[in-house]
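Everything below, folded, please.
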Amino acid sequence: MSTEQDPEQRTIRCLVAKVGLDGHDRGAHVIARAFRDAGFEVIYSGLHKAPDEIVQAAVQEDVDVLGISILSGAHNTLVPKIMEGLEEYGALDDTLVIVGGIVPEEDRPELRESGVAEIFGPGASMQETIDFIRENAPRR
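As a prediction, the model looks like this:
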């Protein structure tokens, strides 16, 4: 499948965010570059962001997609805080939230219940992630 963007379609804006004390950002950089190469507009949060900082960035940048990269094991604490913050700002309904990283299968249902659309673990292809965003990003 081609990664070229349909010229009739508005550019999808993505925030790739690293939450908490997780300092492993190679995957976030790789996915950010893949999103850019797919024609998405990409904003990278940088390391060690608090949930409220990520919410503020997502709202201020008016992103269509929030990709949370987390490898620290704190996903059950940090991701719900982000989801609650997006809901407080009324941004949850028009922001596609995806999570990438190490999330055990038994933790995934709770994250999905909080509003996370999809969770991409090790071995997920970049094309799978890009296709998911193209198919599910809010149309504005």
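
alpha carbons only for contacts and neighbour counts from here, please
Will do.

Where does the residue nearest the centre of the chain sit, in terms of helix or strand?
The residue lying closest to the centre of the chain (C-alpha atoms, centre = their mean) is G67, at 1.0 Å. Using DSSP states H and E, G67 falls within strand 65-70.

And for L15?
Applying DSSP H and E, one finds L15 within strand 13-18.

List the contacts of that strand.
Strand 13-18 is contacted by residues 25, 28, 32, 40-49, 54, 57-58, 62-70 when judged by C-alpha atoms under 8 Å, 6 or more residues apart in numbering.

Between strand 65-70 and the helix or strand just after it, find me the angle.
For strand 13-18, the following helix or strand on the C-terminal side (DSSP H and E) is helix 26-37. For helix 26-37 against strand 65-70, the angle by axes from the mean of the first three to the mean of the last three C-alpha atoms, to 10 degrees is 160 degrees.

and this one, so I can compare the two:
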Amino acid sequence: MNRPIRVLVAKCGLDGHDRGAKIIATSLRDAGMEVIYTGLRQTPEMIVNTALQEDVDAIGVSILSGAHMTVFPKIMNLMKEKHLDDVLLTGGGIIPEEDMKQLNDIGVGKLFPPGTTTTDIVEYITNWTKANRDF
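Reported below is the predicted structural model:
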């Protein structure tokens, strides 16, 4: 790789709990990735536009509000509209297993429940990027 992996870490909607997102952002940075953190209360449009402007390899959405079945499909649709077909959309939070499967079926990458190690997340993003991005 000629440059660090670039990851956008985002919080969408009215969910005001960002401690987990900040921990993930720090872990990704400590693993040598370049991390852009959007802060709280972002819309799907704001997230996708930032991803496009920052030329990221992956978007990680932290969601604890229960809006995952609305937020992830909206972000996926916007990514397709903006031709971000080679960017990973992943995330984590309070997402039931059945919903994770449905989201994976529409193209969302692996989703991480509470208790996942930061090492697992770093490895997943690193391996996905090496297999799917060309830089």
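
if we can go back for a sec, tell me the counterpart residues of the strand holding L15 of the first structure in the second structure, please.
The aligned range for strand 13-18 of the first structure in the second structure is 6-11, by TM-score structural alignment.

after superposition, how close is the matching stretch to the first structure?
On superposition with the first structure, the mean distance recorded for stretch 6-11 of the second structure (mean C-alpha distance after the TM-score superposition for the first structure) is 0.3 Å.

and that stretch, which residues are buried?
Residues R6, V7, L8, V9, A10, K11 are the ones in stretch 6-11 of the second structure that count as buried (16 or more other C-alpha atoms under 10 Å).

Work out the gap between it and the centre of the chain.
6 Å (C-alpha atoms, centre = their mean, to the nearest Å).

Also stretch 100-107 of the second structure?
The answer for stretch 100-107 of the second structure is 14 Å, by C-alpha atoms, centre = their mean.

Show me what counts as buried in it.
Using 16+ other C-alpha under 10 Å as the test for burial, stretch 100-107 of the second structure gives M100, L103, N104.

Aligned counterpart of the last one in the first structure, please.
Okay, so that is N104 of the second structure. In the first structure, N104 of the second structure lands on R112 (TM-score structural alignment).

pretty sure its match contacts E118?
Yes - using C-alpha atoms under 8 Å, R112 of the first structure makes contact with E118 at a distance of 7.2 Å.

re the thing from before, what lines up against the residue nearest to the centre of the first structure once you look at the second structure?
Per TM-score structural alignment, G67 of the first structure is aligned with G60.

how close does that match sit to G91 of the second structure?
5 Å (C-alpha to C-alpha, to the nearest Å).

count of residues packed around the equivalent of L89 of the second structure over in the first structure?
Under the alignment (TM-score structural alignment), L89 of the second structure pairs with V97 of the first structure. Number of residues near V97 of the first structure (other C-alpha atoms under 10 Å) recorded here: 26.

Give the other helices and strands that the longest helix seen in the first structure contacts.
Counting residues, the longest helix found in the first structure (DSSP state H) is helix 75-88. In terms of contacts (3 or more C-alpha pairs under 8 Å, 6 or more residues apart in numbering; DSSP states H and E), helix 75-88 of the first structure is packed against helix 51-60, helix 108-113.

looking at this, the match of L89 of the second structure is in a strand?
Yes - assessed with DSSP: H, G, I helix; E, B strand; the rest coil, V97 of the first structure lies in a strand.

tell me the contacts of it?
V65, L66, G67, I68, G115, V116, A117, E118.

so which of those residues comes closest to F132 of the first structure?
For those, the closest approach to F132 of the first structure (C-alpha to C-alpha) belongs to E118, at 8.5 Å.

Per the alignment, P51 of the first structure pairs with which residue of the second structure?
Using TM-score structural alignment, P51 of the first structure pairs with P44 in the second structure.
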